[in-house]
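Chemist: No sequence on hand, only this structure:
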């Protein structure tokens, strides 16, 4: 297939592009390489994709409607995976406008582009953060999600509502995936695993919020990507069991689905830190702090619907996943001949103008 992946230089996006290329799909990666975290890591991920046959790249933002429309017109994707977004719960307290620009305006541009291009299926990233103040565990897609506790969460809930509107009005098949705490090699520097690893190795104290007593459904990157691909390959239709007298957020009389995608296991943060310490062979100095505004105490995904419909089966325990991350971190940042680069990746050619995306590199 021809698949357009937004956020292609991101953690999940780069891994997804690699898997799609490996199975023979043609991929257009779309990313603005912003500086929310070190763009050199994004460029290094991208440098692994650029030499591969079937991969093309567009350097542009979702908010740039004209650039996005040109990319669709030139590449003519059959299916789209929208992973680009302004990420981060805590950052949404500091810069809320970024979330409206990217996650609301940008997502509307994606929906419009898909609608007019006749896209077969749009898969888009939602988030476990939409469960907000909910306390019933595990979180199920049938649960109400009307009490977000961060603007990031509110923007992701808005995406789900916007997608349903386009599925209903225009027959655009859409599937939303509520990601639960993704980790692994090439992960984001603002996530706990990366921060803890860097600080423990540097002999610096780590900040442990909620005194380490909150829990997360940590999900390994390979399991996540497998679930995304299984979902992408399954185009939704109207749910024949949908009852408008007893509606559920998970499906609709329109071609629309919502799924949790996680590990279906709760891991307390203190246990997570112990695994990191074991893999590093060092103990952390812990600075215990209260729960931060916008954070939630616990998350756990009910993934039965995704398992039922796609055969999704997460299988990576944190002991294995954290070890793989630590091995990658040491190689990427600490080896004598590091994989990372300073500045732009030397193997990356100048990025193609969007107008040239119809041409093979």
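Modeler: Nice, thanks for sending it over. Treat the numbers as computed from the prediction; the structure is a model and nothing was measured.
Chemist: When you work out contacts or count neighbours from here on, use the C-alpha atoms and nothing else.
Modeler: OK.
Chemist: who's in contact with stretch 186-206?
Modeler: Taking CA atoms under 8 Å, 6 or more residues apart in numbering as the criterion, the residues outside stretch 186-206 that touch it are 11, 37-38, 41, 45, 183, 273, 276, 280, 282-287, 322, 325-326, 328.
Chemist: Could you rerun that using 6 Å?
Modeler: With CA atoms under 6 Å, 6 or more residues apart in numbering as the contact definition, stretch 186-206 has outside contacts at 11, 284-287.
Chemist: now do stretch 309-326
Modeler: Contact with stretch 309-326 is made by 184-185, 223, 227, 230, 263, 279, as judged by CA under 6 Å, 6+ apart.
Chemist: start to end distance for it?
Modeler: Across its full length, stretch 309-326 reaches 34 Å end to end, with CA to CA, to the nearest Å as the criterion.
Chemist: now that stretch, how far from the centre of its chain.
Modeler: Taking the mean C-alpha point of stretch 309-326 and that of its whole chain, the gap between them comes to 16 Å (CA atoms, centre = their mean, to the nearest Å).
Chemist: put this beside the first:
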């Protein structure tokens, strides 16, 4: 038995592979295109395991995907592969359309061909789990109830629009072709191996380098924060117990404004890595022009997965953010190696 994990060298994908291999012996076929955010160093601790195979490739490469299916005969596909950063989608939407829409389509269609050739017992076991985002639901006011699985899709950025399209494709391949799919929509993840373009790792690293901590607009945008290992546990739970064709929201029950998050990071750094002159890292906070189409609030209602499948997050924001800050302090060599020239160019373009 084996599973295919796409986007396996990225932030959430690599954490999922590590968590999976630490908890069972089933083989993982890890597929990743290794673009700027895919980093094989994330998977270094498992590279010698006999039940781990890495393949460099694109989910949009139908020939390669067909070969992987035939060689490894998976019982499941877990699809993390996606371009996933809103700012990048604003400046360059084409990659998002190609990977998130066309790539998902080609992966689905090869999965359909493979599934159709299985015997009846194997068909009953097979699953295609698609990992999506809360951003497909659009934005909330401060008083709106959190997103449920039944919320209307109202994406507001090229990134969220491309993910919404991929979700619709997954649904259509189930209803039209009978492919046994599951979809998860998660809130903002944080934790180890997070590429330093997102808010939490970006601010940790800029704080340590003595640079300004850039906060969009007034910093009052609200997000629900989910520790990445909790997310991985949630995906595993859906894969094992989820009802075919259903969608499950995975959230952390931790709504925080961006400014609250950065204040928490600064306070932890004041404790764990104090500045020589005893100043607070909060003094490095600076406010910059808001980005176009910036959603005001996301919040996930994770009642369904809790009540129906028995999953709940183990980490609070306070315990998870402490683990995250400590990980970045302990892994500065990893940080240095992922900060390529491309990343520096992107930082200058967005935050100068």
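Modeler: Sure thing, it's come through. Just so we're clear, the structure is a prediction, and the values are computed from it rather than from any experiment.
Chemist: Mind checking the TM-score on these two?
Modeler: The TM-score (TM-score structural alignment, normalised by the length of the second structure) is 0.86; 316 aligned residues with a CA RMSD of 1.7 Å.
Chemist: Select from the contacts of stretch 186-206 of the first structure the one having the most neighbours.
Modeler: By neighbour count, taken as other CA atoms under 10 Å, the most surrounded of those turns out to be residue 11 (22 neighbours).
Chemist: what's the burial count for the residue lying closest to that residue once chain neighbours are set aside?
Modeler: Here the nearest residue to residue 11 of the first structure in space, its sequence neighbours aside, is residue 187; by CA to CA, 6 or more residues apart in numbering that works out to 5.4 Å. Counted with other CA under 10 Å, the neighbours of residue 187 of the first structure add up to 20.
Chemist: one step back: would you convert the contacts of stretch 309-326 of the first structure into JSON lines that also reports secondary structure and neighbour count?
Modeler: As requested, the contacts of stretch 309-326 of the first structure are arranged in JSON lines below (DSSP: H, G, I helix; E, B strand; the rest coil; neighbours: other CA atoms under 10 Å):
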{"residue": "184", "secondary structure": "coil", "neighbour count": "25"}
{"residue": "185", "secondary structure": "coil", "neighbour count": "21"}
{"residue": "223", "secondary structure": "helix", "neighbour count": "18"}
{"residue": "227", "secondary structure": "helix", "neighbour count": "21"}
{"residue": "230", "secondary structure": "helix", "neighbour count": "16"}
{"residue": "263", "secondary structure": "coil", "neighbour count": "27"}
{"residue": "279", "secondary structure": "helix", "neighbour count": "18"}
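Chemist: Identify the farthest-apart pair in those.
Modeler: 230 and 279 (31.3 Å; CA to CA).
Chemist: element containing the equivalent of residue 90 of the first structure over in the second structure, please.
Modeler: Under the alignment (TM-score structural alignment), residue 90 of the first structure maps onto residue 87 of the second structure. When elements are defined using DSSP states H and E, residue 87 of the second structure is found to belong to helix 86-91.
Chemist: That helix packs against which elements?
Modeler: Secondary-structure packing of helix 86-91 of the second structure (3 or more CA pairs under 6 Å, 6 or more residues apart in numbering; DSSP states H and E): helix 158-177.
Chemist: and the following helix or strand past the helix it packs on, which stretch of the first structure?
Modeler: Proceeding N to C from helix 158-177 of the second structure, the next assigned helix or strand is strand 181-186, under DSSP H and E. Counting by TM-score structural alignment, strand 181-186 of the second structure lines up with residues 174-179 of the first structure.
Chemist: Now do the matching stretch: distance to the chain's middle.
Modeler: Chain-centre distance of stretch 174-179 of the first structure: 10 Å, with CA atoms, centre = their mean.
Chemist: mean per-residue distance, it to the second structure?
Modeler: Here stretch 174-179 of the first structure, set against the second structure after superposition, deviates by a mean of 1.1 Å using mean CA distance after the TM-score superposition for the first structure.
Chemist: Other residues contacting that stretch?
Modeler: Residues from elsewhere that reach stretch 174-179 of the first structure (CA under 6 Å, 6+ apart): 121-128, 256-261.
Chemist: Which of these sits closest to residue 212 of the first structure?
Modeler: Minimum distance to residue 212 of the first structure across the contacts of stretch 174-179 of the first structure is 19.3 Å, recorded for residue 128 (CA to CA).
Chemist: The closest one against residue 181, yeah?
Modeler: No - applying CA atoms under 6 Å, one finds residue 128 of the first structure not in contact with residue 181, separated by 8.0 Å.
Chemist: Who has more neighbours out of these two?
Modeler: Ranked by neighbour count (other CA under 10 Å), residue 128 of the first structure and residue 181 place residue 128 first, with 24 against 21.
Chemist: Can you tell me what that one aligns to in the second structure?
Modeler: Following TM-score structural alignment, the counterpart assigned to residue 128 of the first structure within the second structure is residue 134.
Chemist: Would you check that its match makes contact with residue 188?
Modeler: No - Residue 134 of the second structure is not in contact with residue 188 according to CA under 6 Å; the separation is 8.1 Å.
Chemist: quick one on the thing from earlier: inside strands: which ones of the contacts of stretch 186-206 of the first structure?
Modeler: By the criterion of DSSP state E, membership of the contacts of stretch 186-206 of the first structure in strands covers 286-287.
Chemist: Tell me where the stretch 251-361 of the first structure has strands.
Modeler: Applying DSSP state E, counting those that start in this stretch to the stretch 251-361 of the first structure gives strands spanning 256-261, 267-268, 286-289.
Chemist: Dump the ones you listed into TSV; add distance to residue 333 of the first structure as well.
Modeler: Listed next are the strands of the stretch 251-361 of the first structure as TSV, based on distance: least, CA to CA, whole Å:
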stretch	distance to residue 333 of the first structure
strand 256-261	30
strand 267-268	27
strand 286-289	23
